[in-house]
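**Q** Structure for the following, please:
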Amino acid sequence: MELIELFLASILSNNMALIFILGMCSLIAVSTSIKNSVNMGVAVIFVTFITAVINWPIYELLKATNSTQISLLVFIIVIAAFVQFLEMFLAKFFPKIYESFGIFLPLITVNCIVLSVSLFFQTRNYTFAQTAVFSLGTGIGWTLAMILLAGVRQKMYRVSNVPKGLRGRAIAFLILGILALAFIGFSGIGRITF
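**A** The predicted structure is shown next:
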């Protein structure tokens, strides 16, 4: 039951984008359409999950050798290498998806949530199972926030006349603020608090 609560909390009540305000640069830039948001979200879920699963045993090895002070550097190297691999894979086998990402695929390397998942499991002393569940839920939660933002933005531009000063990123920040308030309402659902 604890893993299910952790999973739900990482998606809803502790959403990295809407509660911790992480990963905003790519979230706002890519959320111009639902299709782009889904593609980017799948890539972020995949990268976040795989890098956390790789970084957990590395951190345990560093703990055993009393070398945890270099964990941040190791985490960054693992994330950068994996994103580079993903970029080459998509360019080779899925060129249309690769082209739709443009500059934002390499930006996954510096997306705050990818690194923060590794830092969170480190500071919270998560087990391997907790790390896997937390990383998967975090990626899904970030994707959910991006898809919601993209959907509201698309609908808003179709049915309303957004004032000139609020078009683009400004309206995205307002929408994110309202979504964050809504997601705070999920905080009473589970026993797990961070």
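
**Q** make it CA atoms for all contacts and neighbour counts henceforth
**A** Noted.

**Q** Tell me how many other residues crowd residue 104.
**A** Using other Cα atoms under 10 Å, residue 104 has 18 other residues around it.

**Q** ditto for the one 10 residues further on
**A** Burial of residue 114, expressed as a neighbour count using other Cα under 10 Å, amounts to 27.

**Q** In three-state terms, label it for me.
**A** Here residue 114 is helix, with the state taken from DSSP: H, G, I helix; E, B strand; the rest coil.

**Q** Is it correct that it is in contact with residue 47?
**A** Yes. Under the contact definition of Cα atoms under 8 Å, residue 114 touches residue 47, with a separation of 7.2 Å.

**Q** in the helix or strand where residue 174 lies, what counts as buried?
**A** Counting by DSSP states H and E, the secondary-structure element that holds residue 174 is helix 169-184. For helix 169-184, a neighbour-count test (16 or more other Cα atoms under 10 Å) marks 171, 172, 175, 176, 179, 180, 183 as buried.

**Q** Could you pull up the contacting residues of residue 26?
**A** Residues counted as contacts of residue 26 (Cα atoms under 8 Å, 6 or more residues apart in numbering) are 104, 107, 108, 111.

**Q** Next, the second sequence, to be compared with the first:
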Amino acid sequence: MSGFFALFLSAMFVENMPLALFLGLCTFIALSKRPETAVGLGIAMIAVMGVTVPLNQVIYSAVLAPGAWGWAGLPDIDLSYLSLLAFIGLIAATVQMLEMLLERFFPAIHSAFGVFLPLLTVQCAILGGSLFMVERRYGFVDSIAYGLGSGAGFAIAVLVLAAIRSRLSYADMPAGLRGLGVTFMLAGMMSLGFASFWQMASP
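**A** Next up, the predicted model:
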């Protein structure tokens, strides 16, 4: 169990998707204007990555991996070249289900997402989680820890950025720093802060 939590914390802080691996920056920047929207994005990322990474692990190991069809007397079949297609298909189905649930039960959050909720289907951080899972050969339990940790790390990062941007909206800043200018500076400084976790985790 300690390995589960170690991987969860590593995915959350050491390998933070937007601030350490620089994945998913489009939605990270676009939906961090207001804390309410950032909360919705964070929950969506935890839900989508917590579901898709372990399910993609099952699909890959049971169907796509080399030798997965050995039980059927077909040990030479290798369908790993279909990984991207299968992963994106599962992610698209999960995001579609999430969109339907939000539209039905949380219409305010659904309208706040706008066009960015369907774009989670091709969000590079979500797909990256499944690709890293395959590259590192995580088992099912490890993939759960990695998926939940990656989603939680994204949620923490976007919430912190949204909180800072919300406070800075009352500040009298130079014209050149308003809007995206100060946002990129904040993201860069947060990235430097999260880089310290790399040093702490290094042997």
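
**Q** Just give the TM-score of the two.
**A** The TM-score (TM-score structural alignment, normalised by the length of the first structure) is 0.94; 191 aligned residues with a Cα RMSD of 1.4 Å.

**Q** rewinding a little: if you rank the contacts of residue 26 of the first structure by neighbours, which is first?
**A** The most crowded member of the contacts of residue 26 of the first structure, judged by other Cα under 10 Å, is residue 108 (23 neighbours).

**Q** circling back to that earlier point, the helix holding residue 174 of the first structure vs the second structure, mean deviation?
**A** Relative to the second structure, and after both are superposed, helix 169-184 of the first structure has an average distance of 0.8 Å to its aligned residues, where the measure is mean Cα distance after the TM-score superposition for the first structure.

**Q** so where in the second structure does that helix end up aligned?
**A** Aligned using TM-score structural alignment, helix 169-184 of the first structure spans residues 180-195 in the second structure.

**Q** Can you lay out the contacts of residue 26 of the first structure as TSV showing distance to residue 67 of the first structure and secondary structure?
**A** What follows is these, written out as TSV (distance: Cα to Cα, whole Å; DSSP: H, G, I helix; E, B strand; the rest coil):
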residue	distance to residue 67 of the first structure	secondary structure
104	33	helix
107	28	helix
108	27	helix
111	25	coil
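
**Q** Any chance of CSV for those, columns distance to residue 119 of the first structure?
**A** Putting these into CSV (distance: Cα to Cα, whole Å) gives the following:
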residue, distance to residue 119 of the first structure
104, 23
107, 19
108, 16
111, 13
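
**Q** residue contacts, residue 190 of the first structure?
**A** By Cα under 8 Å, 6+ apart, the residues touching residue 190 of the first structure are 5, 9.

**Q** same question, residue 40 of the second structure
**A** Counting by Cα under 8 Å, 6+ apart, residue 40 of the second structure touches 109, 113.

**Q** Kindly report the same for the one 4 residues further on.
**A** Applying Cα under 8 Å, 6+ apart, one finds that residue 44 of the second structure lies in contact with residue 98.

**Q** what about 10 Å?
**A** Residues touching residue 44 of the second structure, when contacts are defined by Cα atoms under 10 Å, 6 or more residues apart in numbering, comprise 38, 50, 95, 98, 99, 102, 117, 120, 151, 152, 155.
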